[in-house]
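What follows is a predicted protein model with its sequence.
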Amino acid sequence: MAVKKVQTTLEEGHRRRMRRRDIESYAFLLPNLLLFILCSIYPVLWTLKYVFYQYGGIGTAAPKWVGLENLARVFRDEVYWKSVANTFVYGFGKVLIIIPLAFFLALLLNKQTKFNGVAQSVIFLPTIMSSAVMGLVFYLLFNAYNGEINQYLMGLGIIKTPINWLGKDHAMQTLIITAIWGGVGNYMVYFIAGLQQVAKDVQESAKIDGAGPIKTLWFVTIPMMGPILKIILMLAITSAFNDITNVMVLTEGGPNNATMVMSLYAYQYFFPVSASSSVIPQYGYGAAVSVVSAAIAGVITVIYLRLSRKLDEIY
C-alpha cells in the first residue's frame, strides 16, 4: 500500500508539473496569438465582410448591402486588369533578373576573404535602406529634366536629349531596376548561406571524376541547393507581387496607369495615394479588389508549389 501511495503521489506531482509547464507555454504564446488575431485574422475577416457592402469609410454613410456587386465590378474594371498585367510584368521581370544575378554574385563572393566581406556588405546595404528613401533617391537619379542618369549619359555622348525614364515607355523598366538594386543583396546572402552548406567532398569527387566547373555547378551544386532555392524563389515571387512602396514613390501608378499594380490599386481605395488623387475612398470596392488579388496570388503560389515538386522529381 505504501509503495502504491508513493507511486500515486509521484504521478500527481508529475501531472502538476506538466500542467504548470503547459500554462507557462500558453502564457508565452498568448501575446503572439493575440497579435496574430488582431493584426492578421481580424483584418482578413473585416475585408471579407465589406466585400458585400458599399462603404466610404468613417464619417460617410452607413454601410449598404450590395451583395456581389463589388465583385462583379472588379471583373468589369479594365484598369484593375491592366494593373494585374502590370504586376505580372513587374514581378516576373524582377524575379528573372534578380535571382540569377544574386546567385552569380554569391558564387563570386562565397569565399571568406576580407575583400569579399566588404563587397557583401556594400551589396547588402540597400536591403536595410528604407524603401521610401530608396524610391526618392531613384526618383532624383532618373528625373527627366535634371536627373543624374541623363546628365551622365549626355556627358558621355550616348544620348543627345534627356530620356523620360519615368514616362510611359520606360517607367516599368525603371521600377524593375530600382527593385533589383534594393533586393539583390538580400537574395545574395541567402545563396551564400546555401553554397556554404553544400558538401565540399561531393564537389571534389565530381572534379576527380572529370566534371568541369560548369558541370559541377549544374549537376552537383544547384541540385544540393534545391531546398533553399525553393525558399528563395518563393520569397522573391511573393515580395514582387506585394511590392507597393517603390511604385508609390516613383510613379504613383502612372503615367496613365502604365505602372499601376494590384496592391497599389487596392490601397488607393482605402487611402488616397496623393493629395491630387482623383480616386474616392471606397472600402467595399477596395475589399473586393483585395480579395480577387489575393486569389490571383494564391493561384500563382499553387502553381509554383506544383512546379517545385516536379523539380524535386527531376533532381
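That came in fine, so what should we check first?

From here on, just use CA atoms for contacts and neighbour counts.
OK.

What degree of burial does residue 168 show, as a neighbour count?
Other residues within reach of residue 168, judged by other CA atoms under 10 Å, total 14.

you'd agree it is up against residue 258?
Yes: counting by CA atoms under 8 Å, residue 168 does reach residue 258; the two are 6.0 Å apart.

roughly how far is the lengthiest helix in the chain from the heart of the chain?
The longest helix of the chain (DSSP state H) is helix 2-36. Between the centre of helix 2-36 and the centre of its chain there are 41 Å (CA atoms, centre = their mean, to the nearest Å).

Just want the most central residue of the protein.
What sits nearest the mean C-alpha location of the chain, by CA atoms, centre = their mean, is residue 239, with 0.9 Å.

Residue 134 versus that one, what's the distance?
Going from residue 239 to residue 134 by CA to CA, to the nearest Å gives 16 Å.

Please apply the same query to residue 66.
Counting by CA to CA, the gap from residue 66 to residue 134 is 41 Å.

neighbour-wise, which of those two wins?
Comparing residue 66 with residue 134 by other CA under 10 Å, the one with more neighbours is residue 134, at 20 against 14.

Which strand or helix spans the more buried one?
Here residue 134 is covered by helix 131-141, with elements defined by DSSP states H and E.

next one: that helix to chain centre, how far?
19 Å.

List the buried residues in the next helix or strand after it.
Later in the chain than helix 131-141, the nearest helix or strand by DSSP H and E is helix 148-156. Of the residues in helix 148-156, 149-151 count as buried by neighbour count, 16 or more other CA atoms under 10 Å.

And the helices in the stretch 101-250 of the chain, which stretches?
If DSSP state H, counting those that start in this stretch is used as the criterion, the helices of the stretch 101-250 of the chain fall at 114-124, 131-141, 148-156, 171-197, 200-208, 213-216, 222-224, 226-242, 245-250.

show me what contacts residue 188?
By CA atoms under 8 Å, 6 or more residues apart in numbering, the contact set of residue 188 is 102-103, 105-106, 124.

Return the member of the residues you listed nearest to residue 201.
The nearest member of the contacts of residue 188 to residue 201, counting by CA to CA, is residue 106 at 19.8 Å.

before we go on, here's another structure to hold up against the first:
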Amino acid sequence: MSRKALRTLNSYVFILPSLILTLALSVYPIIWALRYMFYDYQGFGVPQFIGLDNFSRVMRDDQFWNSVYNTFVYAAGKLIVTLPLCLILAVILNRAIKGRQLLRAIYFLPTIISTSVMAIVFIIIFNSYNGILNQYLMSLGIVSSPIDWLGPDNAMLTTVIIAIWGAIGNYMLLFLAGLQNIPEDLYEAASLDGANTIQKFWNVTIPLLGPVMQMIIMLAITTALKGYESIMVLTEGGPFGKTEVMFLYVYKLFFPVSTMSANVQQIGYGSAVGFVTALIVGVITLLYFWLSKRLNKIY
C-alpha cells in the first residue's frame, strides 16, 4: 500500500466512529421522522398513510401558530438585549481593569450550568408567593404585594430575562476573542488622528468585528429560535400557552407529559410539525445569510 493510500485509510479510520454516530443519531432519526410525516401514528399499532393531512392540520392548528408567534417574541426580546449587552461587557473586560479574569469567569458561569438546574433556581427566585425576588422587593418597599412573575402577564418577560442571563457568557466570550484580534496599532493611529473613544469604537472596533459579529448573530438567532428547555422547566409553556414556543410544542407531541397540554403521543403529526418548524428556522437563517451578503457588498 502506498504512503498516500495509507494516510487516506488512517483518516477514514479516525472519522469512522463520528460518522457512525452521526448517521445513527442524526441522519437516521431525520429520515425516520420524514417518513412518518405522512402517517397517522400514535406510537403503537399500524401506521395509517394519510398523505398530506398532517400538513393540512398544521395550517389550521392555532396552538402551533401561537407557539410560532411566542417564539418570535421570545427570540426578539432575547436578541435585542443580549447582543448589545455582550458587546459592551466584552469591550469593558478587554481593558486592563483589576479583577477582569474573575469577572470573565463570573459572566461565563451560566454557560456551564445545566439548563434544568438553572431553571429550577429561577423558579425559587421568581416564585409568586414566597420567591426570593418578591420578598426582597417587598422588604425594600418597592412593591406592596407579590408580583406574579410566572403569571399570564409576566411569564414571557421572565423567560426572556432568564434566557438573557444564560446567554451572556457565551456571546461575550466570542466578542472578546474578536476584540483581542484587533491590532492595537489601529487604535494608536486613530488616537493620533484625534479620534475619541466613541469614534474609535464606531470606526475601528465595529468594522473589524464584522465577520465575528455575523457569526455571533447567526448563532444567536438559531439558538433563540430553537430554545425551549428552560421554558419547559419554568412554565411548561403556560400559563394558557403564553410561553409555549415551537420546539416545546414539538416536544410535547413526541413526549407527552400528564402536566402538559398534549397528553397523547402523536408521532405522525409531531413529525409534520417538526418539519414545518425546521423549515421556518431554515428560511430565517437563509434570509439572514442573504442580508449579510448584501451588507458585505454595500460596505
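Nice, thanks for sending it over. What you are looking at is a predicted structure, and each value in this text was computed from that prediction instead of being measured.

residues in contact with the helix or strand that the longest helix of structure 1 is followed by?
The helix or strand immediately downstream of helix 2-36 of structure 1 is helix 42-50, counting by DSSP H and E. Outside of helix 42-50 of structure 1, the residues within contact range by CA under 8 Å, 6+ apart are 283-284, 287-288, 290-291.

in the superposed pair, what's the mean gap between helix 42-50 of structure 1 and structure 2?
For helix 42-50 of structure 1, the mean deviation from structure 2 after alignment is 0.8 Å (mean CA distance after the TM-score superposition for structure 1).

relative orientation of that helix and helix 2-36 in degrees?
60 degrees (axes from the mean of the first three to the mean of the last three CA atoms, to 10 degrees).

thinking again about what came up before, export the helices of the stretch 101-250 of structure 1 as CSV, with columns for distance to residue 3 of structure 1.
Below are the helices of the stretch 101-250 of structure 1 laid out as CSV (distance: least, CA to CA, whole Å):
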stretch, distance to residue 3 of structure 1
helix 114-124, 66
helix 131-141, 69
helix 148-156, 87
helix 171-197, 54
helix 200-208, 58
helix 213-216, 67
helix 222-224, 57
helix 226-242, 54
helix 245-250, 70
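
looking at these, which is closest to residue 34 of structure 1?
Residue 34 of structure 1 sits nearest to helix 226-242 of all these, at 24.7 Å, using CA to CA.

tell me which strands and helices the closest one is in contact with?
Packing partners of helix 226-242 of structure 1 (3 or more CA pairs under 8 Å, 6 or more residues apart in numbering; DSSP states H and E): helix 78-108, helix 171-197, helix 262-267, helix 283-314.

can you put the ones you listed in CSV and add distance to residue 158 of structure 1?
Shown next, in CSV, are these (distance: least, CA to CA, whole Å):
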stretch, distance to residue 158 of structure 1
helix 78-108, 24
helix 171-197, 18
helix 262-267, 35
helix 283-314, 40
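
Of all these, which one is nearest residue 13 of structure 1?
Closest approach to residue 13 of structure 1 among those is made by helix 171-197 (45.0 Å; CA to CA).

Quickly compare the helices and strands packed on helix 226-242 of structure 1 and say which is most buried.
Sort those by mean neighbour count, taking mean count of other CA atoms under 10 Å, and helix 262-267 sits at the top with a mean of 23.

residues in contact with that one?
Outside helix 262-267 of structure 1, the residues that touch it by CA under 8 Å, 6+ apart are 80, 83-84, 87, 241-244, 247-248, 253, 273, 286-287, 289-290, 293.

Then stretch 274-292 of structure 1?
If you take CA under 8 Å, 6+ apart as the criterion, stretch 274-292 of structure 1 is touched by 47-48, 50-57, 70-71, 74, 263, 265-272.

Distance of the alignment partner in structure 1 of residue 181 of structure 2 relative to residue 222 of structure 1?
Aligned by TM-score structural alignment, residue 181 of structure 2 pairs with residue 197 of structure 1. Taking CA to CA as the measure, residue 197 of structure 1 and residue 222 of structure 1 are separated by 12 Å.

Same question for residue 204 of structure 1.
Noted for residue 204 of structure 1: a distance of 15 Å to residue 222 of structure 1, by CA to CA.

Please identify which of those two sits among more neighbours.
Higher neighbour count among residue 204 of structure 1 and residue 222: residue 222, with 17 against 13, using other CA under 10 Å.

Tell me the counterpart of the more buried one in structure 2.
Per TM-score structural alignment, the equivalent position to residue 222 of structure 1 in structure 2 is residue 206.

Ok, residue 301 of structure 1 next?
Aligning on TM-score structural alignment places residue 301 of structure 1 opposite residue 285 in structure 2.

just checking, that match touches residue 222?
Yes: counting by CA under 8 Å, residue 222 is a contact partner of residue 285 of structure 2 at 7.2 Å.

re the thing from before, just the buried residues from the contacts of stretch 274-292 of structure 1, in PyMOL please.
In PyMOL syntax, the buried subset of these is picked out as below (16+ other CA under 10 Å):
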select buried, resi 47+48+50+51+52+53+54+55+56+57+70+71+74+263+265+266+267+268+269+270+271
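
For residue 68 of structure 1, grab the count of nearby residues.
For residue 68 of structure 1, using other CA under 10 Å, the count is 12.

Structure 2: which residue goes with that one?
Using TM-score structural alignment, the equivalent of residue 68 of structure 1 in structure 2 is residue 52.
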